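[1] Sequence and predicted structure, then a few things I'm wondering about:
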Amino acid sequence: MNKGAGDSASGESESVWDYPRPPRLEASVRRIRIVHAGRVIADATQAVRILETSHPPVYYLAPADVAVSLLRRSSAAGSFCEFKGVAGYWDLIMPGADLVGQVAWSYEQPSPGYSALKGFLAFYASKVDECWVDEERVVPQEGDFYGGWITKNLKGPFKGAPGTRGW
């Protein structure tokens, strides 16, 4: 796994069209926070970042950095990534708040080359109230299939909007 050269607090500009295919894993030392219904769901200073052509980065967090007591395995069918393998989904259950279905996903048996993702959780920014990279609130990647997090240093266009799945 590479240490992310562009994943620093310096805000270096990155074009998602410079990201590789197949995707690359990078260690990230940026602070990743997820908040929903006023409660911190995750707070991490070490994560794994996936970079794939045309996609904003996806941050995978260690279970130790996530309030896993608020998650349960989703009954929804998993999905298959040609690179990472079969993903399972997680629902968010918070007292006094609505259930958020399929808020996160993980790879319990990732494909060779992606073993660093085993058991780590990635969250859809579009399904929770707030996601942060350092002190910047992210913009969710458009669409319901990809889970990238858009920060101001990223340049697109980004896959995910209607009509872009075939790119």
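    Ah, there it is.
[2] CA only for contacts and neighbour counts going forward, please
    Will do.
[3] OK, contacts around the spatially most central residue of the chain?
    The residue lying closest to the centre of the chain (Cα atoms, centre = their mean) is V58, at 3.3 Å. Contact analysis of V58 by Cα atoms under 8 Å, 6 or more residues apart in numbering lists 49-51, 122, 147-149.
[4] can you give me the helices for this structure?
    Shown for the chain, no helices are assigned by DSSP state H.
[5] Give the residue farthest from the middle of it.
    Residue farthest from the centre of the chain, counting by Cα atoms, centre = their mean, is G96 at 25.4 Å.
[6] Just give me the neighbour total for A104.
    Number of residues near A104 (other Cα atoms under 10 Å) recorded here: 25.
[7] contacting residues for it?
    89-91, 121-124 are the contacts of A104 under Cα under 8 Å, 6+ apart.
[8] likewise K127?
    100, 103.
[9] The residue nearest to R73 when sequence neighbours are not counted: neighbour count?
    Excluding its sequence neighbours, the residue lying closest to R73 (Cα to Cα, 6 or more residues apart in numbering) is W90, at 4.5 Å. W90 sits with 23 neighbouring residues when counted by other Cα under 10 Å.
[10] repeat for T53
    For T53, using other Cα under 10 Å, the count is 19.
[11] residues touching it, list them.
    16-21, 23.
[12] between these, which is closest to Q141?
    Nearest to Q141, judged by Cα to Cα, of the contacts of T53 is V16 at 12.2 Å.
[13] dropping in the other structure now:
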Amino acid sequence: MFTPPRHTSPGPGQESVWDYPRPPRLEDSTRRIRIVFNGVTLADSRQAKRVLETSHPPTYYLPPEDVQMQYFQPVPRTTLCEWKGAATYFTIAVGEGQSPTGGQRIAEQAAWSYPQPTEAFQAIANYIAVYPSRMDACYVDDELVQSQPGDFYGGWITSDIVGPFKGDPGTWGW
């Protein structure tokens, strides 16, 4: 029998990931979302959407017009989400002459998108999400994001989100 983990009660202005729904919910966000890699701001948006799912911190999806897509190279990887459909992946490469730091850096399969999502998630078609753990910095408003533990999930942890979060060792069966 499954026993849910002891969760942190949210304080004023906080959300608990244990109050998020399953199946997940998609909602608009007007918060400023920024992604930085190798000294380059890859994305800056106030038109993001976030996916909220039980036990997961939010994942932010940004419209492609707010993303510097020239740094995103499609790769031959796909995965299937039971809720959103088939995802495609991108490697991010910021190289010499493109970066203020001067050197080239590559983040393999660090971003993904749903070109043809399920009906419930049509609003994120071709929007871009990144793993914050593979970027130099991701921000919600001006707060530096903590990445969701583990390498499978792309959640963004901020001070207004409480857990515990899926992704830590021993959480696979949640």
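    Nice, thanks for sending it over. Because the structure is a prediction, the values reported are computed rather than measured.
[14] returning to what we had before: format the contacts of A104 of the first structure as CSV; extra columns: distance to W167 of the first structure.
    Formatted as CSV, these follow (distance: Cα to Cα, whole Å):
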residue, distance to W167 of the first structure
Y89, 25
W90, 28
D91, 30
L121, 26
A122, 23
F123, 23
Y124, 21
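[15] so which of those hold up in the second structure?
    Comparing those with the second structure on both residues aligned by TM-score structural alignment, their matches' Cα atoms under 8 Å, the contacts found in both are 89-91, 121-124.
[16] Which of the residues you listed fall in strands?
    Members of those lying in strands (criterion: DSSP state E): 89-91, 121-123.
[17] Weed out the non-buried ones from these.
    Those of those that meet the buried threshold are 89-91, 121-123, by 16 or more other Cα atoms under 10 Å.
[18] Next, format these as CSV and append distance to E136 of the first structure.
    Formatted as CSV, those follow (distance: Cα to Cα, whole Å):
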residue, distance to E136 of the first structure
Y89, 26
W90, 25
D91, 25
L121, 20
A122, 18
F123, 16
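[19] Buried residues in stretch 64-78 of the first structure, which are they?
    By neighbour count on 16+ other Cα under 10 Å, the buried set for stretch 64-78 of the first structure is 65-66, 71, 74.
[20] ditto for stretch 21-33 of the second structure
    Neighbour-count burial for stretch 21-33 of the second structure [16+ other Cα under 10 Å]: 24, 26, 29, 33.
[21] Just name the closest of these to P149 of the second structure, please.
    Using Cα to Cα, the buried residues of stretch 21-33 of the second structure come closest to P149 of the second structure at P24, 19.0 Å.
[22] I'd like to know how far the closest residue to the closest one other than its chain neighbours sits from N38 of the second structure.
    Nearest residue to P24 of the second structure, sequence neighbours excluded (Cα to Cα, 6+ apart): E53, at 4.3 Å. As judged by Cα to Cα, to the nearest Å, E53 of the second structure and N38 of the second structure stand 30 Å apart.
[23] follow-up on the earlier one: give me the number of residues near the closest residue to the residue nearest to the centre of the first structure other than its chain neighbours?
    Spatially, and ignoring its direct neighbours in sequence, V58 of the first structure is nearest to G148 (4.7 Å; Cα to Cα, 6+ apart). Look at G148 of the first structure: counted by other Cα under 10 Å, it has 28 neighbours.
[24] Show the contacting residues for the counterpart of G148 of the first structure in the second structure.
    Here G148 of the first structure is matched to G155 in the second structure, going by TM-score structural alignment. Contacts for G155 of the second structure (Cα under 8 Å, 6+ apart) come out as 56-60, 131-132, 147-148.
[25] Same check on P20 of the first structure?
    Contacts for P20 of the first structure (Cα under 8 Å, 6+ apart) come out as 51-53.
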